[in-house]
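Peer 1: here is a sequence together with a model predicted from it:
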Amino acid sequence: MSDTFALKYKINMKYFFSFLIVLTSAIGFSQGRFDDVEIKSEKLSENVYVLFGAGGNIGVSVGEDGVFVIDDQFAPLSEKILAKIKTLSDKPLKFLVNTHWHGDHAGGNENMAKAGATIIAHNNVKTRLLNPRRDGSNNPKEALPVITFKEQLYITINGEPVGVFHVANAHTDGDAMLYFTESNILHTGDTYFKGRYPYIDLNSGGSVNGYIEAVKRGFILVDDGTKIIPGHGTIANKEDYRAFLKMLETLKANISQAIAEGKTEDEVKADESLTKEYDDLGYGSGFINSERIRVTFYQSLKGK
């Protein structure tokens, strides 16, 4: 490994770990504050609910076959999440799908497995969960997916087939979307942040082009009656999703033009005009601000 490459690697990893710290604090979920988090539910169809808490939105299907869950937020919230699910169904927990590997979506895996769930995820999610954690420890066996897939699979539960399909190199390299075929509900994981700039994890295989393609692929399933569960944010509809795609394509065009003009990363980072249209709409008010999204787009489109 060359000295230059090693330096860049250290800088990138430092940026990534710093981001995780900022992400946790920005959402307001420090370890000591999980006691204040309330898990709330919203009914979307006869048998599908969404749970809001601290972290990624959780999808829940209930019925005679048992409980099917999408994502599980942070480990300290598992008891609250399971208690909320008990208010929706007294059936056993059967399956859990991780939309990707990040801790605000898969942090409760071990607890959910111990509660009876069989964990399902893309191959790359398992690969990343097998890597040592930040503190050097390893995820326990119970936290790992038992069933993995490469492209897609179908799970028939509680009266409807649920399509689970991989979208490549979007938010990460292991993203999955899920579509409830009878309920007409799409769970996007973090390939969609409603009304906010997304976090595109370049260090985990994410990319701007892959992210845009993921949204376009999701659009194939969306009609005027579709209810969309974003990774973060309230329930969305087709027009919300369309606005998000337009934002991504606008930023890509603006920053691609800046790159073509020879602008440096620092110049793009400082150029508020590139994102002003969406900054004014509040897209940068989340944990990815306008400066950070410009840097992410620049680095991804530049191939850095």
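Peer 2: Now that the structure is in, tell me what you want to look at.
Peer 1: contacts and neighbour counts: CA atoms only from here.
Peer 2: Will do.
Peer 1: got the contact list for Arg294?
Peer 2: By Cα atoms under 8 Å, 6 or more residues apart in numbering, the contact set of Arg294 is Ile255, Val268, Lys269, Leu274, Thr275.
Peer 1: just the buried ones from those?
Peer 2: Those of these that meet the buried threshold are Ile255, Val268, Lys269, Leu274, Thr275, by 16 or more other Cα atoms under 10 Å.
Peer 1: put this next to the first one:
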Amino acid sequence: MNRIVLGAMGVALLAAAAAAQTNYAAVQIKPTALGHRTWMLEGNGGNITVIAGDDAVIMVDTQFAPLHDKIKAAVAELTGKPIRYVVDTHLHGDHTGGNQAFWMDGATIVGQDLLKKSMAEGTTNALSGAKTPPSPASALPTITYADRMSLSVKGRKVELVHMPHAHTRGDTAVWVPDADVLATGDIVSTGGRYPNIDVGDAGGIEGMIKGVDAYLKRADAKTKIVPGHGALMDREGLKTYRQLLVDARDSVKALKAKGMSEDQAVAAKPLAAPMTAGSVQARAGATDRASDNFVRLIYRSVA
């Protein structure tokens, strides 16, 4: 059975659900050139990285299904080449929602072994308990790897590295050596928000910090860092982000060590507390409600 028959029903259902909540017709895809035929695309959802070879494109993440046509048109305008591979940095729908549609175009979906397992089984939100049902087979990676792998199109090669027990259990970092670009997925997430911490089978706040440490070891002053959400970053920006995570962890961990309950820790508003560099909440540009949720996630993930 062909790709269109297998995937059309799933794409239609996902698109209908998403379109009911967001005006995708108003979304614009904004490209940022990173050099050496590499771009970051911003739209609605996670950032996308585009790596163009002589014959085809490797694309990192797909945002939401209703944006497929706009993303496809943007890639075509920038590169003039078809998308051969789609790499998923992690399983969340704002990064994988367009998988089926790009698969129907002929792209091969690539991801870490545990990402495929989580998408196939469905997941539960660590904070709300909301269930995400299993993804259709046509949205799952057909090429998977365990620890690391290389992926190539003519004239270009990228390195995929498993970042275990960080944002999710199946995170992938994408290194583009010839452009000195790193796509982090949601291990790094900025822009008026806190990163989402999976406190189930992932690494919690400690895993997120370890993931950032691994990125800092690999990056240098010239590395262009594409976060899961937010503006393009450099190594200094990544160091600032790491400090925010450390300060948030330490402030909540101290309250837990004093014997406070989760609700008491939330009520104490530790992320709004003044620090030398400014409160964690102010540095993140986050709301009171987002800070309360972040305290809960950190509280559940620290010993």
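Peer 2: Happy to help now that I have it. Just so we're clear, the structure is a prediction, and the values are computed from it rather than from any experiment.
Peer 1: quick one: TM-score?
Peer 2: TM-score for the superposed chains, counting by TM-score structural alignment, normalised by the length of structure 2: 0.84, backed by 274 aligned residues with a Cα RMSD of 2.2 Å.
Peer 1: re the thing from before, with secondary structure and distance to Pro132 of structure 1 added, can I get the buried ones among the contacts of Arg294 of structure 1 in CSV?
Peer 2: Listed next are the buried ones among the contacts of Arg294 of structure 1 as CSV, based on DSSP: H, G, I helix; E, B strand; the rest coil; distance: Cα to Cα, whole Å:
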residue, secondary structure, distance to Pro132 of structure 1
Ile255, helix, 35
Val268, helix, 34
Lys269, helix, 32
Leu274, helix, 38
Thr275, coil, 36
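Peer 1: from these, which is closest to Met112 of structure 1?
Peer 2: Nearest to Met112 of structure 1 out of those is Thr275 (Cα to Cα; 40.1 Å).
Peer 1: correct me, but the closest one touches Lys252?
Peer 2: No. With contact defined as Cα atoms under 8 Å, Thr275 of structure 1 and Lys252 do not form a contacting pair (10.1 Å).
Peer 1: burial count for Asn209 of structure 1?
Peer 2: If you count neighbours by other Cα atoms under 10 Å, Asn209 of structure 1 ends up with 17.
Peer 1: where along the stretch 101-250 of structure 1 do the strands fall?
Peer 2: In the stretch 101-250 of structure 1, the strands defined using DSSP state E, counting those that start in this stretch lie at 118-122, 147-149, 152-157, 160-167, 175-180, 185-193, 227-232.
Peer 1: buried sites along stretch 83-97 of structure 1?
Peer 2: So for stretch 83-97 of structure 1, counting by 16+ other Cα under 10 Å, buried means Lys84, Ile85, Leu88, Ser89, Pro92, Leu93, Lys94, Phe95, Leu96, Val97.
Peer 1: now which residue in structure 2 aligns to the first one?
Peer 2: Across the two structures, Lys84 of structure 1 finds its equivalent in Ala74 of structure 2, going by TM-score structural alignment.
Peer 1: for its match, which non-adjacent residue is closest in space?
Peer 2: Ile29 (7.0 Å; Cα to Cα, 6 or more residues apart in numbering).
Peer 1: my read: the one you found touches Ile71, true?
Peer 2: Yes. Using Cα under 8 Å, Ile29 of structure 2 is in contact with Ile71, at 6.7 Å.
Peer 1: and these two? Which one has more around it.
Peer 2: Higher neighbour count among Ile29 of structure 2 and Ile71: Ile71, with 24 against 17, using other Cα under 10 Å.
Peer 1: related to what we said a few turns ago, between the buried residues of stretch 83-97 of structure 1, which is nearest Val125 of structure 1?
Peer 2: Val97 (10.6 Å).
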